[in-house]
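Student: Quick one, fold the following:
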Amino acid sequence: MKPIDLNVHQTAELKKRSRLWLIPQILLPVLIVAASILLSGMLVATKPDVPQRPPREQVYIVDTEPVALAANRPMLQVFGTLAAARTVELRALVAGEVVSVMPNLVVGASVKKGETLVEIDRFEYEGAVTEADINLAEAKARLAENRARLALEESSIARYAEQLDFAEKDLERARSLLKSGNITQRGLDERELVVSQRRQALDQRRNTIDIEKAKVEQQAVSLKRLEWKLSQARRNLANTKLVAPFDGIVTSENVEAGRLLNVNDLAVAMFEDDRLEARFVLSDRQYGEIALDREPVVGREIDVVWQVGGEPVRFTAVIDRVGAEIAPERGGVEVFARIPQQATRVDLRPGAFVEITVPGRVFPATARLPETTVYGNDHVFAVVDGRLAERAVKVEAYDNGSVIVSGDLKDGERVLTTRIAEVGEGLRVREPGTAKPADEDVAAR
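Tutor: The predicted structure follows:
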């Protein structure tokens, strides 16, 4: 008889019990889920009827702005600099030692028109004036002498002509007497010789007069040259002083007493303090817009602002001229505006960086609206009876957050300024503070 293995028998018994225990663990969750589904269905089937709320159209709370058709012009904002309209470099016109310099001749000093800034030693130039004056006086005396000699020769020629006439008449009588035998041939020859001598003397006087006239003309020309020499000497003497040509500000000085200046050496540079101008560049587009305006560019008034210590100094200027050609390196046309003499809190100085506002082209029958009004660069939305209506427009110009438009707009109608992602024709809107419709479903923007 074969013996029984107790360990094998126990293991088989345990496996049989484990399978029986898995059945309730699987069935229990399934029963719970089934019961839940059944209960939910019963609750849905037995729930009471709830009254449905009728659908409401969404209304957007928006801002609008009225359309005002008028002549509008954009204001162009550019930057520029102040510059002196008139500057001068005073250079030595004559050479010499500097003997005098104006005491306050320093950079930044104000000088008045006619003030002597620098004076060069006058000694040699005064001597040149004296010498030229003496030479001129001598030339005048020689001219007077030549004219007197000419007058003497002209007065004596009449006597020589008279003597020749007498001699010719005596010769005619002698020829008559020779035929009658009252005079010899020798007497006739002597009279013919006298006539020849008298004619020769008259010709000599006439030639002498021509010579004296030439001398007078020659001396007159020499006199003009000496007069110019005297004027030159006097001018050189006057040029020993460098004088301020206008009221201005000194920008540089390079002179000291005792220094030797040569001709064309720079002594003083200055600019006219009451003739400043604003210089700026308009782009091709900006200049084209202004040029198409009926009002000319030159003569247009502009506003200029100079920020000094955080405080704006405001003044006006008038466009005086426009550059002769487009400056490619600066990307536009250079414009020069003259600044009239006016009182400001601070003195204007060349080189200052300024902000400039230039009136642009006038667009008649247009509306000025916020930039947020325009959708797609070609249309806006008007509010008509609480709904949006599309209006086709053309953007004429942008102006510092505003836009100038023309097109299908009516004076006085209100247009949408609030940006709405769902914007479209017929969208329902209302403004804050207006009566709220009973069926409104508000979408705040």
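Student: going forward, measure contacts and count neighbours with C-alpha atoms only.
Tutor: Will do.
Student: Wait, residue 392 touches residue 382, no?
Tutor: No. Residue 392 is not in contact with residue 382 according to C-alpha atoms under 8 Å; the separation is 10.3 Å.
Student: So those two - more neighbours on which side?
Tutor: Neighbour count, other C-alpha atoms under 10 Å: between residue 392 and residue 382, residue 382 has more, with 25 against 16.
Student: run this one through as well so I can compare:
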Amino acid sequence: MNKLKVILPIFLIIVAVVAVTLFVKFKKVPHRKRVRYEGPLVSVEVAHRVKKPIEIIGFGTVKPEHTLDLVPQVSGKVMTISPNFIDGGFVKKGEVLVQIERADFEIALKRAEAALLAKDVNYKKALKQAHIAKKEWEDILGVLESKNVVPNALTLYLPQLKAAKSAYDAAVADVRLAKLNLERTTLKAPYDARVLRRLTDLGQFVSKGKVLGTLFSTDVADVVVPLHPQDVAWLKVPAQAVVVSTLRGKAIRYPARLVRTEGQIDPKSRMLHAVVQVKQPYKFTPPLENGDFVTARIKGKEGEGVWISAKAERDGKVWIARDGKLRVRKVQVLYRKKETVFVTGLEDGDAVITTSLFAVTDGMKIRVRKATKK
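Tutor: Have a look, this model is predicted:
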């Protein structure tokens, strides 16, 4: 019994070793397939050549073409004010905005006209007296033996005539000034305008040169748009444009026109300012408000090339997918936007790679995911 207890474990160990050895010896080893590397997977977009104007986009603030301080040229008491002459009010060209008391100036005009009448009488008397003096001298000269005697100015009444003429001219000027001052008591709008602010009221005494209010024109609105050097290269003046406002929570487009550029490049920003105009900005519904910050889209010169994603352009080079291989193509960037670039050097239908790769060689194998139209 004791012998069996010793032999049985040893037997079991031998059987286990033999079984493991046989299993390993006769186990089938799976056949390993060799995997063929076909290159990285890339995304592409199909290039399409176009020939159309470049759209230049800039930003600026709407401002009036003309701004005017309403300033009286005479002093006096404000007698009437137009009901439209209020902050935000609209006034028409020629509309009376402020009327200053006329009484003093009407009196001044009558006095000037009376003085002119007196000076006119004196001048006519002097003319008659000069005519008589000349006739008398001719009579005297007729009886003199010598015909070479020259009369002095007093004899011909010339100084008196000159003084009377000067007094008459001064009186004419006084009447003209009196009329002008009387007209200046009426302050009118020089053009269709909107009132920015009013600084006077009924019954107030206003002095010559005091600002009574500020107006700005409403026939044209200006948008001054700073442009980068690349934009200037594609700019043509004049040109069609569109001004887009988002003041009311949605994009509202207003027809506009590029009319000019300012006289010099800004020395600090190195940008050129272009002036885009919108005619009759308050005729639209809703109107284009003064002070609104807007986007200006300007129709530039015509260009021919391909628009591609900005990420596809790599320092003047583009990767093209062709026949399962990557090809490096040199391009020239004509115009650059935030997310796209306009280039030459590509053919219509080229598959432009947009995927970023770590290491690239011309002719390397690639796999194309799917082409998208651009």
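Student: Quick one: map residue 204 of the second structure onto the first structure.
Tutor: In the first structure, the residue paired with residue 204 of the second structure is residue 259, using TM-score structural alignment.
Student: quick one: contacts for its match?
Tutor: Residue 259 of the first structure makes contact with 97-98, according to C-alpha atoms under 8 Å, 6 or more residues apart in numbering.
Student: Tell me how far it lies from residue 89 of the first structure.
Tutor: Residue 259 of the first structure sits 18 Å away from residue 89 of the first structure, going by C-alpha to C-alpha, to the nearest Å.
Student: how big is the offset of the longest helix along the second structure relative to the first structure?
Tutor: Using DSSP state H, we find that the single longest helix of the second structure is helix 103-143. Its aligned residues in the first structure lie a mean 1.6 Å from helix 103-143 of the second structure after superposition (mean C-alpha distance after the TM-score superposition for the first structure).
Student: Quick check: the helix or strand just after that helix compared with the first structure, mean distance?
Tutor: Next along the chain after helix 103-143 of the second structure, taking DSSP states H and E as the criterion, comes helix 158-183. Average distance, helix 158-183 of the second structure versus aligned residues of the first structure after superposition (mean C-alpha distance after the TM-score superposition for the first structure): 1.6 Å.
Student: relative to helix 103-143, how tilted is helix 158-183 of the second structure?
Tutor: Taking axes from the mean of the first three to the mean of the last three C-alpha atoms, to 10 degrees, one finds helix 158-183 of the second structure and helix 103-143 inclined to each other by 160 degrees.
Student: Quick check: residue 153 of the second structure touching residue 161?
Tutor: No. Using C-alpha under 8 Å, residue 153 of the second structure makes no contact with residue 161, being 10.3 Å away.
Student: Who has more neighbours out of the two?
Tutor: residue 161 (21 against 10).
Student: To which residue of the first structure is the more buried one aligned?
Tutor: Counting by TM-score structural alignment, residue 161 of the second structure lines up with residue 216 in the first structure.
Student: ok, now which ones touch the closest residue to that match other than its chain neighbours?
Tutor: Computed as C-alpha to C-alpha, 6 or more residues apart in numbering, the closest residue to residue 216 of the first structure that is not its neighbour in sequence is residue 146, at 5.6 Å. Shown in contact with residue 146 of the first structure (C-alpha under 8 Å, 6+ apart): 212, 215-216.
Student: closest to residue 166 of the first structure among the residues you listed?
Tutor: residue 212 (27.3 Å; C-alpha to C-alpha).
Student: tell me, how many neighbours does that closest one end up with?
Tutor: Neighbourhood size, residue 212 of the first structure [other C-alpha under 10 Å]: 20.
Student: Contacts only, for it.
Tutor: Neighbour list for residue 212 of the first structure: 146-147, 149-150 [criterion: C-alpha under 8 Å, 6+ apart].
Student: would JSON lines of those residues with distance to residue 196 of the first structure be doable?
Tutor: Output for these, formatted as JSON lines (distance: C-alpha to C-alpha, whole Å):
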{"residue": "146", "distance to residue 196 of the first structure": "29"}
{"residue": "147", "distance to residue 196 of the first structure": "30"}
{"residue": "149", "distance to residue 196 of the first structure": "26"}
{"residue": "150", "distance to residue 196 of the first structure": "25"}
